[in-house]
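Participant: sequence and predicted structure, then a few things I'm wondering about:
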Amino acid sequence: MNETTVNHPVFARIFDRFTGSLEKEIGAHREELLAGLSGRVVELGAGNGMNFGHYPATVAEVVALEPEPYLRERAEQAAQRARVPVTVRDATADTLPFADGEFDVAIASLVLCSVPDPARALAELRRVLKPGGELRFLEHVRSARPRKARIQRRLDSSGIWPRLGGGCHCARDTVAAIGAAGFDVERVRDLDVGPSWAHTNPHVIGAARAR
């Protein structure tokens, strides 16, 4: 059991309720995110397990971490339907319960927006990856448009959006944070999920390699 409690009961239930409709748009991006993986995988902040059905059969094992109790229960149910072995564990991003170099691949999917300390979370992912291990990411990030970026920063700094969004922040420069954490970003592209004007757009999808 974690010393840090993560409990967003209202957000978790709303999120779970609407992931079915979200999957219609984002499912293809999940397929792209996880395509071609093999070996042992750690997934950070697995939510209700929407990624599990997209892992290719070449993956030997997925260890999925989710600290929010309601979402973790839903993820455990999704793990039973997955075509690859999935173990769901209670853990937070700042202290991963693994030895150095345990995993071939790390997955960060719509989670780095909500961890309290992205730099520490990414350092932990870097630590538990084997040398040269791969980080795959699908995240929403700060807009390159100054006016929209200012709005995103205000939503974050006011605390309004983090309170409504289960700790989510919409103004983080996640790609830069990945590079600063000891990864070489090998590919990245922008995409919109939902309305392009939404404060949780744009998104990025890509891959990075641990140095």
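Facilitator: Good, I have the coordinates. Residues are numbered from 1 along each chain as shown.
Participant: C-alpha from now on. contacts and neighbour counts both.
Facilitator: OK.
Participant: and the longest helix along the chain, what does it pack onto?
Facilitator: Longest helix in the chain, counting residues (DSSP state H): helix 9-34. The contact analysis (3 or more Cα pairs under 8 Å, 6 or more residues apart in numbering; DSSP states H and E) places helix 9-34 against helix 69-81, strand 129-140, strand 203-210.
Participant: against that first model, consider the following:
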Amino acid sequence: MAAVSHPVFARVYERLSVAMDRAGTAEFRQHLAAGLTGRVIEVGAGNGRMFTHYPRTVTEVVAVEPEPRLRAAAVRAAPAAPVRITVVDGLAEALPGADGEFDAAVVALVLCTVSDQAAALAEIHRVLRPGGELRFFEHVAAEETSLLRRVQRISDATLWPKLFAGCHTGRDTTAAIEAAGFAVDELRRFRFPTGSSSPSSPCVLGRATRVEKRPG
């Protein structure tokens, strides 16, 4: 498996994620986990900030994280969770899991960073059972005609991905989720922090259901 190491970013993110949760992302994480049941795969678990939000109706979370420092932090965070957490190495584009093995998948600030978003979503679709849920909280593209959208294009083509572990702020992630074979059931668009003009401020929070892909 190809190594994914971002040691400087990982150190910064361990602190930044705590501050972000205090500022409001903890509420978004709680929404992602609410009502989940059965076996869950969390793709890009980072340092395990999602873990304490899973309800006891979840029987197991398989938490996939390729970055070594963040994965080690996730291992340390797992015992504090109210459910069983298994932290594993793995890439979003090649998930550890059999076809239809999981009841739900969770991604939080992950699909902006993967090298191949379509491949990652295809893998999530593969490991979910028919009718399984995808819960997502992601940075996304701003409105096409906005000044911020132009700023995102410039940022993504220059330093932003290098500074933030491959993050691309201008992806149309909702459209990619639908193209991968999911029906979006719930979608909220907002900026976080509220009123921010940062390239990463446009976000979506939602739920989608796995359906069969149409041929072609």
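Facilitator: Arrived safely. On a predicted model such as this, the values are computed, not experimentally measured, just so you know.
Participant: before we move on, the earlier item: what's the closest of the helices and strands packed on helix 9-34 of structure 1 to Gly39 of structure 1?
Facilitator: strand 129-140 (10.5 Å; Cα to Cα).
Participant: mean deviation of that closest one from structure 2?
Facilitator: The superposed strand 129-140 of structure 1 is, by mean Cα distance after the TM-score superposition for structure 1, a mean 0.5 Å from where its aligned residues fall in structure 2.
Participant: pull out the buried residues from the longest helix of structure 1.
Facilitator: Buried residues in helix 9-34 of structure 1, counted by 16 or more other Cα atoms under 10 Å: Phe11, Ala12, Phe15, Asp16, Ile26, Gly27, His29, Arg30, Leu33, Leu34.
Participant: what about the helix or strand following it, how far off from structure 2?
Facilitator: Once the chain leaves helix 9-34 of structure 1, the next helix or strand it forms, by DSSP states H and E, is strand 39-44. Once the two are superposed, strand 39-44 of structure 1 sits an average of 0.3 Å from its aligned residues in structure 2 (mean Cα distance after the TM-score superposition for structure 1).
Participant: and for stretch 124-139 of structure 1, what's in contact with it?
Facilitator: With Cα atoms under 8 Å, 6 or more residues apart in numbering as the test, stretch 124-139 of structure 1 has contacts from 33-34, 93-96, 98-113, 174, 181-183, 203-211.
Participant: for Ala123 of structure 1, give its distance to Ser109 of structure 1.
Facilitator: 16 Å (Cα to Cα, to the nearest Å).
Participant: quick one, what contacts Leu37 of structure 1?
Facilitator: Tyr55, Pro56, Thr58, Val59, Val105.
Participant: drop anything exposed from those residues.
Facilitator: Tyr55, Pro56, Val59, Val105.
Participant: surely Val188 of structure 1 forms part of a strand?
Facilitator: Yes - using DSSP: H, G, I helix; E, B strand; the rest coil, the assignment for Val188 of structure 1 is a strand.
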